[in-house]
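Asker: coords below, sequence missing:
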């Protein structure tokens, strides 16, 4: 007999065999909303097993040739299996250990238990969110190993593949705008800054490996395509335990797509407003008969017009990945990606009037030149290996290398508009050439054991990151511009022309960080869990700059050695669904400002306190949470205006600044009713300077709204209409301020909608309508009266057709 083999190949699965055993217990009683097309029976059984975390044994020879009916209703696992095998001649039974067995009537059930001929079909909810049709995940890998959302004493959000597809989430900018608690602040370049709780998220994790990314001055624009990722896991609040010296905003983990156990192919075409077109091929599956070698490839191409005159561009992504099981306990994976983008951008946005009032530009207004251009070329290599020592312990090693080039040459208006009626202004011409090389390594041991009568888990690891840049930039103004009649056809300058006319610099950054981390948890009593952790970090930062003629050389550096960051949490299970928690996290962030004595200002330090309630409802179909948090930060560098101007002709600094961020977060995600998937998040957040020579009492993070609501719901119609789904959502925020605290931006609510229809089991069509009410608003940004004011997208539509052949 040849039984279908579904190894626990994902490294994440190997770490948590104990959780797999719980799968049948849930599946036996739980009701699930199934949405399976008519296809071969082995495909339907595999999809059902992945969705429900069930363990199912079956004969592939007997099931591959059977055509299973479509299944679009809510059933238990056993009910669903019986419908799938109806009229097939196969039987359904249960083994002694609770597994489901599908077999020919003449097959002895004991044969299924021979290890040589069969293993179980099963999955952990975190293995992949593809095919789950869900807006939530039972657990995450953001904190190393596998952790249930309910057991993490901090706020966490998972943006699943299903939600990304439903909302047509293609870029990190789209992701941030649709993830509860995050704010996307438009940078002066072509990228963005990510903020959470008023602080930036400067480090991005790739499959759990952290590397510095979100720093405009280093040329990392964060413009990459999300088509190669299965999900995004976001932790709000400090992540010093795993990332060391870093901003307290939080952490984002992008988890790559991998080859699955069944061959899958999808071809998606898109066409939308402003001449936007896209085509994507996504294919993967086993590459040998035993399924021990699996591959995945994604090829994506898009051409994008814009509502802004002259603006357009194209993007291309090519991704390939292989995973190989050397043994049932050892899996090694490698992936490579190249992402390119070329565009004529509207850099630096538009200015406002000098008194901060709004000139009410047309949304199509372009103040650049026809030679504005920006290009991005990013190459990434991913490597990981996971080894299961036994059923309770696993070692994982992972590495990421990323090489990125960002270049741009552009024109923009540079000065605030005069209020006396004059249209005179200034053109600023910029040219940038940024090259960045980043690498990160992470190694950890994760396991569980029972000692002194207590169930315990332990994590011990180390990671390393290094980023080095080779950058150059130049700019020069041209006075006498007329902002009412912008000249788009001025001669294009070179970077050397600009440097000779005004200013140009050669700059370089080198940032290295390494550390050891550990986390220990113990179930003190049946409902109470104690979590303790600490990290010891070493941090080195060097910056150098000089003019193009190699004059005015300047170098600064800072180091932190053996800095310890403690972490503690308590989780109390009220019942099987709900738990309350409290946590404390310590944070440090090195600074580069100098004091009057010539030394570097000591690192910023902070403490985060959080109290929350979490629920895992409807057998894991829904996750809910609410949290209160307060983060106090001190030793921020502020200008020492009582001293002399001894730091490059200006005041030196001292460590006396204090900032507080506090608020409430609430979130619900998952299938709250049959066929209704929801992601809803509300955040109340205030940020304030407690001590600062210039801004005391003012808002610290001007682009962070006090109130934020993000909601998206998708409903699959019941009965004969079950091939149709309808989505609706909003992003609503209260007003924010400009970076220079001169003017306020009003709040806004933007509504989006979607209608999708399954033509048949292989073809589906959808229409996403964004900014349904055509709200005219400015995006949160590093905006000033002089530049960097950007409108949000007007009403637009994107049509898509997806073809997924049934094998």
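Answerer: Noted; the coordinates are in hand. Quantities reported herein were computed from a predicted structural model and do not represent experimental measurements. Numbering: from 1, shown residues only.
Asker: hey, let's count contacts and neighbours off CA atoms from now on
Answerer: Noted.
Asker: roughly how far apart are the residue lying closest to residue 442 once chain neighbours are set aside and residue 398?
Answerer: Using C-alpha to C-alpha, 6 or more residues apart in numbering and skipping the chain neighbours, the partner closest in space to residue 442 is residue 463 (4.2 Å). Note on residue 463: its distance to residue 398, by C-alpha to C-alpha, to the nearest Å, is 9 Å.
Asker: residues in contact with the spatially most central residue of the chain?
Answerer: Nearest to the mean C-alpha position of the chain, counting by C-alpha atoms, centre = their mean, stands residue 232 at 3.8 Å. Residue 232 makes contacts with 158-160, 252-255, as judged by C-alpha atoms under 8 Å, 6 or more residues apart in numbering.
Asker: that older thread, remind me what whatever helix or strand the residue nearest to residue 442 lives in packs against, helices and strands.
Answerer: Element membership of residue 463, judged by DSSP states H and E, is strand 454-482. Counting contacts by 3 or more C-alpha pairs under 8 Å, 6 or more residues apart in numbering; DSSP states H and E, strand 454-482 packs against strand 209-212, strand 424-451, helix 495-501, strand 503-523.
Asker: okay, pairing it with this:
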């Protein structure tokens, strides 16, 4: 058992020692200086991702998208400042750092922007590590100093693994994240014992069955924020969320195309066009397009997609810009739910290619549209104003496939129902970031307003039983509906009329204020924040109104320029519906997160390790009222669950050409309060007790085979608890181990890649015992298989 008490007697001593060291060293700290500058190419373009370091020290950083860099907390003295990038000759400047001053140092690389891109293609600068959160997370605090565990999956890591969309092994890159069974149209990721909410560009786009899984062709990075984060949202699960950040214009003219083919008749083409539309560079654009045909290892299954994502950015000045972005995704797939397999005998009772799908069933079509408008204005060197609005519209016309019963002899009764759905969401955000000083204390201020309005409605009301004239036997399957005919759905009425009461919606408004106080030249940082949220939630016919003030307290201390400790307390709440026997008002679930952690950068900032220990307690969970009438319409608000664990994330560049990502998580989630005492101590569904992953890449830097790369990694999950089982039973799932590997070759502008997944060709699956009769007894099993050994080959060209 892991227990965390931030200010207990046991943890007070280390904090007092830390404070003593900071006070005793305050004289030295107060005399520190800084260096800042800009790195450009010979054609005056910003040089992004270039390493900057002080020779002979462990202090370093990389340039941002604008070519800027800054290094603080430097002792006064004379240094050699080095600018380096694999494949280029380093440049140096001799600088003098003075106390309380920032020394300026600018560089012009001897290459043009085009040449620099060629070098980046040939080189292998760290592709796995990020130093700053995206602007969509609102915080300007470096990840090393942030009092929270935030892990970033970079574009380079996604490309190296040849991931197509969110559902394809993205979870392996962050500790404790697991992908649960899915319907095929959206991705469900669990972390810290619960489903985490999907965000896109800082907007919470979660719906019960959505959004459509994002294609990686237009994704810049994915940020996993562990635990609640009041600066983003309070009315959500305290387990955390992930934020998909889409590609934006960089102001550098560059283009790339990639073609991929592979197992299961997979064909995919992407194009990424980036540049300027005017000679002064004020009007910039980014266009990403993708087309894909992909079958499955199971017959009659497919998922064909295309997407288009244009972005325009206009820079009114160096301080003010307006960005307009539109994304359209389309997917045509086999009947939703066909990935599930059922049997009365047990898991693995059927071959991996078995399917309950049928060639006569109609496909499901999904259109996912989103539009963003982003305004950014730098008020002065210390303050920035950001305003963002977004509109999402998702339309689905299709059906779901399920099973009513299955007998020991294999006779199965399949069912299908309509699943036409629509999701409409509107968001608005206005926030301001700034820095002020009061005496020796630095204040990083964040304040803002949030608005969200989400509505999901669906037609599930048209239901058909298949196989009425003859049973469908899973051991001797015969496909087609020649005798009974193909069921048809009536779509003559508008969806809203057909949906009836099948509607879920939420409207909320919130105000948030945060002050990060920096002491001793910002080596000790205290975060004090609060978020007031008012939400109106409708779940089918029940309407709930909640308002809550959620506090946030964080403490982060820099032991050196590359090492920090942190502690955090944050809250979230989840609206829920129910009826109490005494007529009282149902309270929302409240989640409290206690967390401590350690972060360290190594090798001039190219490599990072993060360790976190946490405990999440959810209160006010509803349970059935044992004293209510036989209809069981009443609930008691007594339930509580507790999730606790340890997480380790390691990522970055170990040496030239050698990049590593490795993570591990221990998770324990159980019921701690319940009206039924026998349930106390049972596991909460939807996690694996131990999860560890690795991904390693190495690219030859010299010799005749320069540019040849090797990659490989595994996913390993032990003691898995199915998310669908609510009674805490393990579900009989075996441990999970998957090994993947690949080769790559980069020659100037051309790149080749080969990825082989499931190298050991294991029968991999996830599932759960199932109650076909809905009488409380588990009389069957369902599961989803993963693909057998399969390959993907990609050919890319940059120009």
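Answerer: That came through, no problem. Note that the structure is a prediction, hence the values are computed from the model and not measured.
Asker: next one: the equivalent of the residue nearest to the centre of the first structure over in the second structure from residue 426 of the second structure, what distance?
Answerer: With TM-score structural alignment as the criterion, residue 232 of the first structure lines up with residue 222 in the second structure. Residue 222 of the second structure is 22 Å from residue 426 of the second structure, where distance means C-alpha to C-alpha.
Asker: now do the SS call for the residue lying closest to residue 143 of the first structure once chain neighbours are set aside.
Answerer: Of all residues not flanking residue 143 of the first structure in the chain, residue 242 sits nearest, at 7.3 Å (C-alpha to C-alpha, 6+ apart). Using DSSP: H, G, I helix; E, B strand; the rest coil, the structure places residue 242 of the first structure in helix.
Asker: correct me, but residue 242 of the first structure touches residue 535?
Answerer: Yes. Using C-alpha atoms under 8 Å, residue 242 of the first structure is in contact with residue 535, at 7.4 Å.
Asker: what is in contact with those two at once?
Answerer: What both residue 242 of the first structure and residue 535 touch, as defined by C-alpha under 8 Å, 6+ apart, is the set residue 517.
Asker: who's more crowded, these two?
Answerer: A count of neighbours by other C-alpha atoms under 10 Å puts residue 242 above the other of residue 242 of the first structure and residue 535, at 28 against 24.
Asker: now do the same for that one: its match in the second structure.
Answerer: In the second structure, the residue matched to residue 242 of the first structure (TM-score structural alignment) is residue 232.
Asker: now do the contacts for that match.
Answerer: Contacts of residue 232 of the second structure (C-alpha under 8 Å, 6+ apart): 137-138, 202.
Asker: out of those, who has the most neighbours?
Answerer: residue 202 (20 neighbours).
Asker: surely that one meets residue 246?
Answerer: No. Applying C-alpha under 8 Å as the test, residue 202 of the second structure and residue 246 come out as separate, 10.5 Å apart.
Asker: which helix or strand contains residue 116 of the second structure?
Answerer: Secondary structure assigned from DSSP H and E places residue 116 of the second structure in helix 113-122.
Asker: can you tell me what part of the first structure the following helix or strand past that helix aligns to?
Answerer: Tracing the chain past helix 113-122 of the second structure, the next element assigned as helix or strand by DSSP H and E is strand 150-154. Against the first structure, the aligned range for strand 150-154 of the second structure is residues 156-160 (TM-score structural alignment).
Asker: chain center to the matching stretch, what's the gap?
Answerer: Its chain's C-alpha centre and that of stretch 156-160 of the first structure lie 8 Å apart, by C-alpha atoms, centre = their mean, to the nearest Å.
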